[in-house]
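Peer 1: mind folding the following:
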Amino acid sequence: MPVLAGTSGWQYRHWRGVFYPPDVPQRLWLEYYAGRFATVENNGTFYRLPARETFSEWHARTPDGFVMAVKASRYLSHVRRLREPAEPVRRMLEAASGLAGTLGPVLIQLPPGLAADPALLDECLRQFPARVRVAVEPRHESWWTDGIRAVLTARGAALCWADRGGTPVTPLWRTADWGYLRFHEGGGDPWPRYATAELRAWADRVAAAWPRDATVYAYFNNDQEGAAVQDAAAFADLTRSR
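Peer 2: Presented below is the predicted three-dimensional model:
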C-alpha cells in the first residue's frame, strides 16, 4: 500500500535550523523539502489562490513523482459555505492545472460551525471532474450520518480522517478507493509530537481499511517546533515497514 506522508505546508520560518539547514535560503526550501518527502499539502492556497504560473513554478521545482495536495480556498468553504460552488471550483482548478502531474488531491476543510447539508455537499463535489481526487474534512458532528457517507461514496470523495491528541475526531469511513489523513496535534512528549504508539495505531487503521494497492495521503499539521516533519518521517517509516 503506497502511503505518502508529508506535512501541511513547508514555508515555516521556525523550521530554519530545525529542518532546514541555516545555509539553505528560503527560496530553495521547496526543493530541500521535496528531496526528503514524497508529498506536501499546500495549505497556503486556503488563504490566497496563487496564479497558474506560481503552480507551474512549484511543479518545475519538484522531482518526478512528487505530489502536491491543494487546500481549497476559504472563499469556497468559509465565505460561500459551499453555496454556488461552480465559479470558485473552476478558478481553483484552472490555477492548479499548472501543477500538471504534480497535482494531488484537493482538500475541502469545512468551518467548525457549518452544519451538514447533503445537497450542498453533493452540488459542490459535482463540480470536480472525475480525474480530480477530492477529500472533505467536516468539523461539525451533524455530518456523521449515513446520508453524508452516501454522498461522499457516490462521488468517489474521501472522508478526511482527522486526529487530535492521538484520537480520531472523525468517523473512520472508507468512502473512496484512496485515503486522506490529517494529524493536527499529537499526545506525545514534547508537545505537539505524536507518540510512537499513536502513529503505530494509525498505521494499523490504514492497513485494515485499504488494500495493498490503494494510495493513502497523510499530512501532519503540528508545525510547532518542527514536530510535523519528525512525525511525518516516522509515520512514513512505520507504514513502509508494514
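
Peer 1: only C-alpha atoms for contact and neighbour calcs from this point on.
Peer 2: OK.

Peer 1: how about the helices in the protein?
Peer 2: Counting by DSSP state H, the chain has helices at residues 29-34, 52-60, 74, 86-96, 118-126, 146-155, 196-209, 227-241.

Peer 1: a markdown table for these, including mean neighbour count and distance to A176?
Peer 2: Converted to a markdown table, the helices of the chain look like this (neighbours: other Cα atoms under 10 Å; distance: least, Cα to Cα, whole Å):
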| stretch | mean neighbour count | distance to A176 |
| --- | --- | --- |
| helix 29-34 | 18 | 27 |
| helix 52-60 | 16 | 26 |
| helix 74 | 21 | 24 |
| helix 86-96 | 17 | 20 |
| helix 118-126 | 17 | 13 |
| helix 146-155 | 16 | 6 |
| helix 196-209 | 16 | 11 |
| helix 227-241 | 20 | 20 |
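
Peer 1: ok, which of those helices comes nearest E185?
Peer 2: Comparison of these against E185 by Cα to Cα identifies helix 227-241 as nearest, at 9.1 Å.

Peer 1: give me the helices and strands touching the closest one, please.
Peer 2: Applying 3 or more Cα pairs under 8 Å, 6 or more residues apart in numbering; DSSP states H and E, one finds that helix 227-241 contacts strand 3-7, helix 196-209, strand 216-220.

Peer 1: make TSV from these and add distance to A119 to it.
Peer 2: As requested, the helices and strands packed on helix 227-241 are arranged in TSV below (distance: least, Cα to Cα, whole Å):
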stretch	distance to A119
strand 3-7	32
helix 196-209	27
strand 216-220	27
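
Peer 1: to check against the first, give me the structure of this:
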Amino acid sequence: MGTSGWRYPEWRGTFYPAGLPQRLELEYAAGHLDSLELNASFYGLQRPSSYLKWRGATPEGFVFAVKGPRLVTHLNALHQVRVPLANFFASGVLALADKLGPVLWQLPPRLAFDAALVEEFLALLPRSTAAAAELAAVHGDLPAERTWTGESGAAGAFPERPLRHALEVRHRSFASEECYGLLRRYNTALVVADTAGKWPLLDEVTADFVYVRLHGSAELYVSGYTAAELDAWAGRVRGWLAGSRCPDGAGRDVYVYFDNTAAAHAPFDALGLSTRLSGQRARNAAE
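Peer 2: Okay, the predicted model is just below:
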C-alpha cells in the first residue's frame, strides 16, 4: 500500500512534519507506508547511486514499484524498444535487489490495442532479475558510472528473483478478451486504474498479482477518496487477496498506489485504506 512518488511540495507541513529536511522525506514516507512507486524513472534514466540510496533509506520488507521510461511507452510507442529496455535495466533498477517490486508500463491514451505489437513488447520483458541483467548487458553507450547490472561478485549482487510487470492502458480498445488473454499468457497485470472517468477502469485479473492505481474518483490527481469509497476499495482488495474476485479462486498479491497527489490526499488515503485492510493482511501473513 502506498503512493505514486513521495516528493511533493504540497505534502510538506501536511503529511510531512513542518521542518522535516527534504532528504528525509523518503525515510519518513517509508516509515508509514510499505511501498512506493518510483516515478522519476519514467522521465529519464536514473543513476545507480540513486537506486542504491533509495534502497538504503527504506526498511526491510519495503517494496518499490518502478515506472518504465516514457521513451519506451510514449515516444517509441513500443516500437523498436529492445535497446531502450536494456538501458533502463542497466541504469540501476536491479540495485534495488529484494526491494524491487513490479515494473509499471503506462501507455499513452492515443495508443490503441495492436495484438502483434503488444505481444512483441511483452515477449521482450525480462521475467526474472537474471533475465533483466542479461538484457541490461546489451545496453547502449551508457557510461560506466551510469551502469549497474548486478553481475556476480558486484557490490550489492542479488539472488535471482521473479520480475513482475503491470500494464496501464488508456485506450478503450484494450477492453477485449484478446487483450486479456494475451496479458494472461505473459503473466502481466492489467492495471486497475481509477481516473475520474477519463480513461477506462478495467477490472480483469490477468496475472498472479493485482496492480491498482487510484488517481482520484472525482477530479484527476486532485480529489481525495471518501470513507465510503475507501470502504468499497477495501472490499475489492479483500476479494483479490482471498481469491473471490479472481477467475481461478486463488488469492493474489495486491499492490495499491494512490496518485491523487496534488492536494496531499494520497498519503492519507493510503493510510486509510491500509487501516481498513490491516486485519485481512495479518490473517494472510499467518496462513
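
Peer 1: show me where the stretch 101-250 of structure 2 has its strands.
Peer 2: Secondary structure of the stretch 101-250 of structure 2 by DSSP state E, counting those that start in this stretch: the strands cover 165-168, 189-190, 192-194, 209-214.

Peer 1: buried deepest among these, which one?
Peer 2: strand 189-190 (a mean of 26; mean count of other Cα atoms under 10 Å).

Peer 1: so where is that strand in structure 1?
Peer 2: Across structure 1, the stretch matching strand 189-190 of structure 2 (TM-score structural alignment) is residues 158-159.

Peer 1: contacts for the matching stretch next, please.
Peer 2: The contact list for stretch 158-159 of structure 1 (Cα atoms under 8 Å, 6 or more residues apart in numbering) reads V134, A135, V136, E137, L152, W173, R174, T175, A176, W178, G179, Y180.

Peer 1: next one: stretch 97-116 of structure 2
Peer 2: With contacts defined as Cα under 8 Å, 6+ apart, stretch 97-116 of structure 2 is touched by 55, 61-69, 73-74, 77, 93-94, 156-158, 163-174, 178-179, 182, 199.

Peer 1: gap between it and the chain center?
Peer 2: 9 Å (Cα atoms, centre = their mean, to the nearest Å).

Peer 1: which parts of it are buried?
Peer 2: By 16 or more other Cα atoms under 10 Å, the buried positions in stretch 97-116 of structure 2 come out as 97-108, 111, 113.

Peer 1: dump those residues to TSV, plus distance to L20 of structure 2.
Peer 2: Formatted as TSV, these follow (distance: Cα to Cα, whole Å):
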residue	distance to L20 of structure 2
A97	28
D98	28
K99	25
L100	26
G101	27
P102	29
V103	30
L104	30
W105	32
Q106	32
L107	35
P108	36
L111	41
F113	45
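
Peer 1: out of those, flag the one nearest to A86 of structure 2.
Peer 2: For the buried residues of stretch 97-116 of structure 2, the nearest to A86 of structure 2 is V103 (13.8 Å; Cα to Cα).

Peer 1: to which residue of structure 1 is the closest one aligned?
Peer 2: By TM-score structural alignment, V103 of structure 2 lines up with V106 in structure 1.

Peer 1: distance of that match relative to A72 of structure 1?
Peer 2: Per Cα to Cα, to the nearest Å, V106 of structure 1 is found 6 Å from A72 of structure 1.

Peer 1: kindly report the same for Y180 of structure 1.
Peer 2: Distance of Y180 of structure 1 to A72 of structure 1, given as Cα to Cα: 15 Å.

Peer 1: residues contacting T188 of structure 2?
Peer 2: Going by Cα under 8 Å, 6+ apart, T188 of structure 2 touches R164, H165, A166, L167, T206, A207.
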